[in-house]
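*Asks:* Sequence and predicted model, in that order:
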Amino acid sequence: MATILVVDDELGIRGLLSEILSDEGHTVELAENAAQARAARERLRPDLVLLDIWMPDVDGITLLKEWGGAGLLNMPVVMMSGHGTIDTAVEATKHGAMAFLEKPITLQKLLRSVEQALARNAPRPAPAAPVVTGWSRTEVVSYGSPAPALVAPVAHPTISGPAPEQVFQLDRPLREARDAFEKSYFEFHLAKENGSMTRVAEKTGLERTHLYRKLKQLGVDIGRNKRQA
């Protein structure tokens, strides 16, 4: 995960971006003006800066030029504005910005821009051998067959990752069987989305508040899933 500096004079924007990016596992530092942004950039050496254009003291384009002229643009910068034009976006790109986000910023555009900026700035590691575990795909239980226990390890290795299929005991009360299925369903999506509650909410079609309540009700350990991710 990355260290991201958010520079915006609007308290609501800073709070919203901080909540979303923190939920994605990033470390977020906030600045409300150019002076705070300079100090935070020097102190933290962030992996990415989200920089608002219109600020009361020094605007974002001027700060971007300042960093570029001093050789301090050693991190990607994504510009943000609610009153931007094509000329503004072109000027920001010319002076070193990697992307331009127009306010109001949608969740999908924010996460996509952050992901692309960090991926472009990340060092390319040497190819590594695939990690294997002892879990394998399992067959679905047919009606009337003996009900086995939940998924068990097998001898031959397969590629690691969330298991797309699981076997459940069918000879049990409906509510228990449904809870067991829902728990495995949400654990699968948490593992697939690296513990991101935002992405899991999108995938499952649930509001985040409802999702939190559901996971708590089913006994899903959110902290453990995030640590494993």
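*Replies:* Thanks, I have it.

*Asks:* all contacts plus neighbour counts: C-alpha atoms, from now on.
*Replies:* Noted.

*Asks:* And for residue 30, the neighbour number?
*Replies:* Residue 30: 21 surrounding residues under other C-alpha atoms under 10 Å.

*Asks:* Below is structure B, check it against A:
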Amino acid sequence: MNKYFLLLLLGILCSCDEHHSENQSNDEDLSNPEFQSETKEEKLVSLYKDSVIPLFKDIPDVNPPQEIHINAEDLNIDAGAAFDYLEVSQGLIDLENEAIQLFALAHEVAHMATLPQAKIFNLPAAIPEGNSTNDYQKAEYLADLIAIHLIHLKKTEKFKLIQGDFEKLQEIFGGEVFSHPSGQKRISSMKLYIEDCSSKTEALAFKERFLAIWNMD
């Protein structure tokens, strides 16, 4: 009788040990980053660091911000860059369109690349103001151009997705205000660059469009 009781006890202990090992394995899986899905915020940060920052590595004197601030109260699709941080809206984080997120982030960093790029083209250190197009509006056109050009060169598949979403992007841009051209004008400007790329090199199409915007009336 004692022998059978001992065997039963050993069986229970073995079963408990296996159950403990299985639970421990499940706990390890849950703690393994490979088994955890990224949040929307983490995905946007990864997109910025892995895809946006490398776009600007070949432009001298451009140091994209490393720190990202989230404006959780802003549900519009928006972003803004300073020299030490990038601010993104909750609306941009929640947007279920990675290609447009990529463009929006690249556009903000492109503002920081505009004057270094102008220097490469031997242009003055300030965007000139035209009679009909002020320097703020020119800055938006130029940032759009730099962003779409770099994505065109280095992220071809994303470029095609953005091009297919121009109507959505125009809607996001909205109407004309003092500091921003209308979405329709901004999309038209990018389309001129894209059309020129069909008959010229991307570098020449970019340079000519950059100069055309710079010298807008």
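*Replies:* Here it is on my side, so go on. Every value quoted in this text rests on a predicted model; they were computed, and no experiment measured them.

*Asks:* Give me the TM-score for this pair.
*Replies:* The TM-score (TM-score structural alignment, normalised by the length of the second structure) is 0.25; 83 aligned residues with a C-alpha RMSD of 4.6 Å.

*Asks:* need the contact list for residue 113 of the first structure.
*Replies:* 78, 99 (C-alpha atoms under 8 Å, 6 or more residues apart in numbering).

*Asks:* how about the helix or strand where it lies: buried residues?
*Replies:* Secondary structure from DSSP states H and E places residue 113 of the first structure in helix 107-121. Going by neighbour count (16 or more other C-alpha atoms under 10 Å), the buried part of helix 107-121 of the first structure is 110, 113-114, 117-118.

*Asks:* again, but for stretch 19-36 of the second structure
*Replies:* So, applying 16+ other C-alpha under 10 Å, stretch 19-36 of the second structure has no buried residues.

*Asks:* Does residue 191 of the first structure touch residue 225 like I think?
*Replies:* Yes - if you go by C-alpha atoms under 8 Å, residue 191 of the first structure and residue 225 touch, sitting 6.6 Å apart.

*Asks:* show me the contacts for residue 22 of the first structure.
*Replies:* Under the criterion of C-alpha under 8 Å, 6+ apart, the neighbours of residue 22 of the first structure are residue 28.

*Asks:* And for the closest residue to residue 203 of the first structure other than its chain neighbours, the neighbour number?
*Replies:* Closest residue to residue 203 of the first structure apart from its sequence neighbours, by C-alpha to C-alpha, 6 or more residues apart in numbering: residue 189 at 7.9 Å. Residue 189 of the first structure has 20 neighbours, counted by other C-alpha under 10 Å.

*Asks:* Surely residue 70 of the second structure forms part of a strand?
*Replies:* Yes - counting by DSSP: H, G, I helix; E, B strand; the rest coil, residue 70 of the second structure is found in a strand.

*Asks:* Could you measure from it over to residue 3 of the second structure?
*Replies:* Going from residue 70 of the second structure to residue 3 of the second structure by C-alpha to C-alpha, to the nearest Å gives 67 Å.

*Asks:* more neighbours, the two?
*Replies:* Between residue 70 of the second structure and residue 3, counting by other C-alpha under 10 Å, residue 70 is the more crowded of the two (16 against 8).

*Asks:* Does that one touch residue 91 like I think?
*Replies:* No - contact criterion C-alpha under 8 Å: residue 70 of the second structure and residue 91 do not qualify, at 10.0 Å.

*Asks:* Past the helix holding residue 113 of the first structure, which element shows up next along the chain?
*Replies:* Scanning onward from helix 107-121 of the first structure (DSSP H and E), the first element met is strand 132-133.

*Asks:* That next one - contacts with which helices or strands?
*Replies:* strand 158-159 (3 or more C-alpha pairs under 8 Å, 6 or more residues apart in numbering; DSSP states H and E).

*Asks:* Check which helices and strands the helix or strand following the strand it packs on sits against.
*Replies:* Later in the chain than strand 158-159 of the first structure, the nearest helix or strand by DSSP H and E is helix 174-192. Counting contacts by 3+ C-alpha pairs under 8 Å, 6+ apart, helix 174-192 of the first structure is packed against helix 197-204, helix 208-218, helix 222-228.

*Asks:* Could you list the buried residues of helix 174-192 of the first structure?
*Replies:* Residues 181-184, 186-192 are the ones in helix 174-192 of the first structure that count as buried (16+ other C-alpha under 10 Å).

*Asks:* ok, now stretch 11-24 of the first structure?
*Replies:* 13-14, 17-18, 20-24.

*Asks:* Over to stretch 200-213 of the first structure?
*Replies:* By neighbour count on 16+ other C-alpha under 10 Å, the buried set for stretch 200-213 of the first structure is 200-201, 211.

*Asks:* Including distance to residue 50 of the first structure, could the residues you listed go into CSV?
*Replies:* Putting those into CSV (distance: C-alpha to C-alpha, whole Å) gives the following:
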residue, distance to residue 50 of the first structure
200, 24
201, 24
211, 28
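
*Asks:* my hunch is that residue 51 of the first structure is in a strand, does that hold up?
*Replies:* Yes - counting by three-state DSSP, residue 51 of the first structure is part of a strand.

*Asks:* so it sits right up against residue 60, yeah?
*Replies:* Yes - the pair residue 51 of the first structure and residue 60 passes the contact test of C-alpha under 8 Å, sitting 6.2 Å apart.

*Asks:* out of the two, which sits in the busier spot?
*Replies:* Taking neighbours as other C-alpha under 10 Å, residue 51 of the first structure and residue 60 compare with residue 51 leading, 30 against 24.

*Asks:* Could you check how far that one is from residue 189 of the first structure?
*Replies:* Separation of residue 51 of the first structure from residue 189 of the first structure (C-alpha to C-alpha): 32 Å.

*Asks:* again with residue 52 of the first structure
*Replies:* Counting by C-alpha to C-alpha, the separation of residue 52 of the first structure from residue 189 of the first structure is 33 Å.

*Asks:* for residue 115 of the first structure, same thing?
*Replies:* Look at residue 115 of the first structure and residue 189 of the first structure: by C-alpha to C-alpha, they are 19 Å apart.
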